[in-house]
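[1] What follows is a protein structure lacking sequence information:
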């Protein structure tokens, strides 16, 4: 029995009870790993992982990554950080601590146990870009003192820490820059455009569009994104990233609203409001590197993914 003690891959997922983290836990459990899900439940929810409670390969741990964690694992996926403006602007200092102190603590853990570590970075490192679409060589255009800076700049700092640990300590790192993602288990009150539009349409409330609705985003379905995460972790040691993960098909906010209104069969109107400070006008990934190295590109069309997401939100209103 002792010889087989480490036969399963032991994986830590920080932020594992969140939207993305819970789907990642599902995928890793399905692949036969032992998963430790660590979350402080600021934006994550036990409901997202309760279906795993009786699985012997799953362990739920209440933990804040701004404090050190001492566990024995083979891999770490660092997803811990509020990702929507409403949540990360609620306590901006804590947001910065989560990204920066969290990265330091998880990198320290990875160094101690010799684990490969994945950083969930973000397209927000590009800020309000002057280059379109954005590829990984673009350094970004970020306001360092704006209301979004606690998230944007702390994620940029986390990338710096990952690459310095890689250079200084030969740590095996993988860095993914995540573009807009949607799907079941999104929080209904996270202020993100997909969840906002769907909930407003389901309740018959006017859909809130900031600006004139011409600003664009690209939307990746959660299953496609998680598949990319796993592929990144399976690349050889020479590949660190950063690598863009997202759907390069671009939609205006007005097009998204119209699609959701049609799929919900809602009578909601559209209400236009001023554009928030530092809100990017365009956001679209260049996924050439992901195609080349990971042999990955998104498969789920927007309307198909929206149907699944709408069904999920409908079930939460019952």
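    Done, it's in. Just so it is clear, the model here is predicted, and its values are computed rather than measured.
[2] all contacts plus neighbour counts: C-alpha atoms, from now on.
    Noted.
[3] Was I right to think residue 303 contacts residue 259?
    Yes: the pair residue 303 and residue 259 passes the contact test of CA atoms under 8 Å, sitting 7.3 Å apart.
[4] Comparing these two, which residue is more hemmed in?
    residue 259 (16 against 13; other CA atoms under 10 Å).
[5] Now the more buried one: which helix or strand?
    Taking DSSP states H and E as the criterion, residue 259 maps to helix 253-264.
[6] Quick check: which helices or strands does that helix pack against?
    On a contact count with 3 or more CA pairs under 8 Å, 6 or more residues apart in numbering; DSSP states H and E, helix 253-264 meets helix 193-203, strand 207-210, helix 302-316.
[7] I'd like those written out as a markdown table, with distance to residue 150 added.
    Shown next, in a markdown table, are these (distance: least, CA to CA, whole Å):
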| stretch | distance to residue 150 |
| --- | --- |
| helix 193-203 | 20 |
| strand 207-210 | 21 |
| helix 302-316 | 29 |
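[8] quick one on the thing from earlier: buried ones in the helix holding residue 259?
    Along helix 253-264, the positions that meet the burial threshold by neighbour count (16 or more other CA atoms under 10 Å) are 253-254, 256-257, 259-261, 263-264.
[9] repeat for stretch 101-120
    For stretch 101-120, the neighbour count (16+ other CA under 10 Å) marks 101-111, 114-120 as buried.
[10] How about stretch 16-36?
    Residues of stretch 16-36 classed as buried under the neighbour-count rule (16+ other CA under 10 Å) are 16-29, 33-36.
[11] take the one below as the second:
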């Protein structure tokens, strides 16, 4: 099943992934309504009709939309540690309000969930059938459990109301427009390398990550929206690197000779993170196409060009 997306509502549309999604859809001829409260988004990244609004309140009256992409949430540890209650409310009340809008308009609803629902996984690589290993009361739980609840609510709307829903589990997306000081791995390492500072690695650095360039993630979200698949579907890159290897790649791309500096391990930091994308390949015809070196190069170029300070 495919749908024509004449108009799409994107909550969190001024954020990192949301703004890239809006840009890609706009290029394909889709009108965009961007809803964002600017808690972590940037008004300068808005595309289409911008509505400043907190999704924890019911959405205002808006034109009919064919799709709703629900991305509104703090997504970096620094932000959700700073906004713990707001993050939980965005995943609960915000998801309910976005689902109510989609249901009223007969729109396709796409939830941007996260690989964090798998927690510190006991299964490797992680398949969609894995239920996860999450600490429900740890400091990261405000994000992990918000997304797990959002998935449960999305599934309930599909079962009880017949709402046309889909769930995407996004793995470690990176690229231009990330905020330099948001605390995530790639902007932190790039910012430090460009400033000639030591590259911070928490713990022994042998924990692994799978990095997916933002253009690939956005292609996956659009493919899911245009399909009839309910998900959950993993959207990520199955190429797995240790954090130390990623730091070395950043040094190579930036030409930096910054040393690696080990810090204390992060609480509940996953030791391994790698998606099984067999379902995405089969159901969506999707897989990541951007090699790490190319994606890092484009990201470093953007950071160097914008010259944004760490904050």
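    Everything's here; your move. Note that the structure is a prediction, hence the values are computed from the model and not measured.
[12] Next, the TM-score between them, please.
    In this superposition the chains share a TM-score of 0.96, using TM-score structural alignment, normalised by the length of the second structure; 303 aligned residues with a CA RMSD of 1.1 Å.
[13] and residue 198 of the second structure, how many residues sit next to it?
    Residue 198 of the second structure has 16 neighbouring residues, counting by other CA under 10 Å.
[14] Could you check which residue of the first structure pairs with it?
    Structural alignment (TM-score structural alignment) places residue 198 of the second structure against residue 206 in the first structure.
[15] so residue 299 of the first structure sits right up against residue 224, yeah?
    Yes: contact status for residue 299 of the first structure versus residue 224: in contact at 6.7 Å, counting by CA under 8 Å.
[16] neighbour-wise, which of these two wins?
    It is residue 224, of residue 299 of the first structure and residue 224, that has more neighbours when counted by other CA under 10 Å, with 18 against 11.
[17] So that one belongs to a helix, correct?
    Yes: following the definition DSSP: H, G, I helix; E, B strand; the rest coil, residue 224 of the first structure is counted among the residues of a helix.
[18] Looking for the alignment partner of it in the second structure.
    Counting by TM-score structural alignment, residue 224 of the first structure corresponds to residue 216 in the second structure.
[19] so where is stretch 135-155 of the first structure in the second structure?
    Residue span in the second structure matched to stretch 135-155 of the first structure, by TM-score structural alignment: 127-147.
[20] chain center to the matching stretch, what's the gap?
    The chain centroid and the centroid of stretch 127-147 of the second structure are separated by 15 Å, computed with CA atoms, centre = their mean, to the nearest Å.
[21] List the contacts of that stretch.
    Outside stretch 127-147 of the second structure, the residues within contact range by CA atoms under 8 Å, 6 or more residues apart in numbering are 74-75, 77, 80-81, 84-85, 87-92, 113-114, 116-123, 232-234, 267-268, 275-277.
[22] And residue 277 of the second structure, what's its match in the first structure?
    Under the alignment (TM-score structural alignment), residue 277 of the second structure pairs with residue 287 in the first structure.
[23] same check, this time on residue 71 of the second structure
    In the first structure, the position corresponding to residue 71 of the second structure is occupied by residue 79, as judged by TM-score structural alignment.
[24] Please name the residues that touch that match.
    Contacts of residue 79 of the first structure were listed using CA under 8 Å, 6+ apart, and they are 13-16, 20-21, 119-120.
[25] mind redoing it with 7 Å?
    Residue 79 of the first structure makes contact with 13-15, 21, 119-120, according to CA atoms under 7 Å, 6 or more residues apart in numbering.
[26] ok, now residue 268 of the second structure?
    By CA under 7 Å, 6+ apart, the residues touching residue 268 of the second structure are residue 120.
[27] ok so it is a strand residue?
    No: secondary structure of residue 268 of the second structure, determined by three-state DSSP: coil, with no strand assignment.
[28] mind checking what it lines up with in the first structure?
    For residue 268 of the second structure, the equivalent position in the first structure is taken to be residue 278, counting by TM-score structural alignment.
[29] ok, back up a step: give me the next element, helix or strand, following the helix holding residue 259 of the first structure.
    Scanning forward in sequence from helix 253-264 of the first structure, with DSSP H and E defining helices and strands, the next element found is strand 270-273.
[30] Report the secondary structure state of residue 33 of the second structure.
    Classified using three-state DSSP, residue 33 of the second structure is strand.
[31] ok so, going back, around the match of residue 277 of the second structure, how many other residues sit close by?
    As a burial measure, the neighbour count of residue 287 of the first structure was computed by other CA under 10 Å and equals 21.
[32] what does residue 80 of the second structure give?
    Based on other CA under 10 Å, the number of other residues close to residue 80 of the second structure is 21.
[33] Residue 15 of the first structure pairs with which position in the second structure?
    The alignment partner of residue 15 of the first structure in the second structure, by TM-score structural alignment, is residue 12.
[34] same question, residue 194 of the first structure
    Residue 194 of the first structure maps onto residue 186 in the second structure, with residues paired by TM-score structural alignment.
[35] ok, now how distant is that match from residue 98 of the second structure?
    The gap separating residue 186 of the second structure from residue 98 of the second structure is 30 Å, by CA to CA, to the nearest Å.
[36] which stretches of the first structure form helices?
    Listed from the start of the chain, the first structure has helices (DSSP state H) covering 19-30, 85-88, 92-113, 149-169, 193-203, 222-233, 253-264, 288-289, 302-316.
[37] Can I get those helices in JSON lines including distance to residue 52 of the first structure?
    Listed next are the helices of the first structure as JSON lines, based on distance: least, CA to CA, whole Å:
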{"stretch": "helix 19-30", "distance to residue 52 of the first structure": "8"}
{"stretch": "helix 85-88", "distance to residue 52 of the first structure": "26"}
{"stretch": "helix 92-113", "distance to residue 52 of the first structure": "24"}
{"stretch": "helix 149-169", "distance to residue 52 of the first structure": "30"}
{"stretch": "helix 193-203", "distance to residue 52 of the first structure": "24"}
{"stretch": "helix 222-233", "distance to residue 52 of the first structure": "17"}
{"stretch": "helix 253-264", "distance to residue 52 of the first structure": "30"}
{"stretch": "helix 288-289", "distance to residue 52 of the first structure": "34"}
{"stretch": "helix 302-316", "distance to residue 52 of the first structure": "18"}
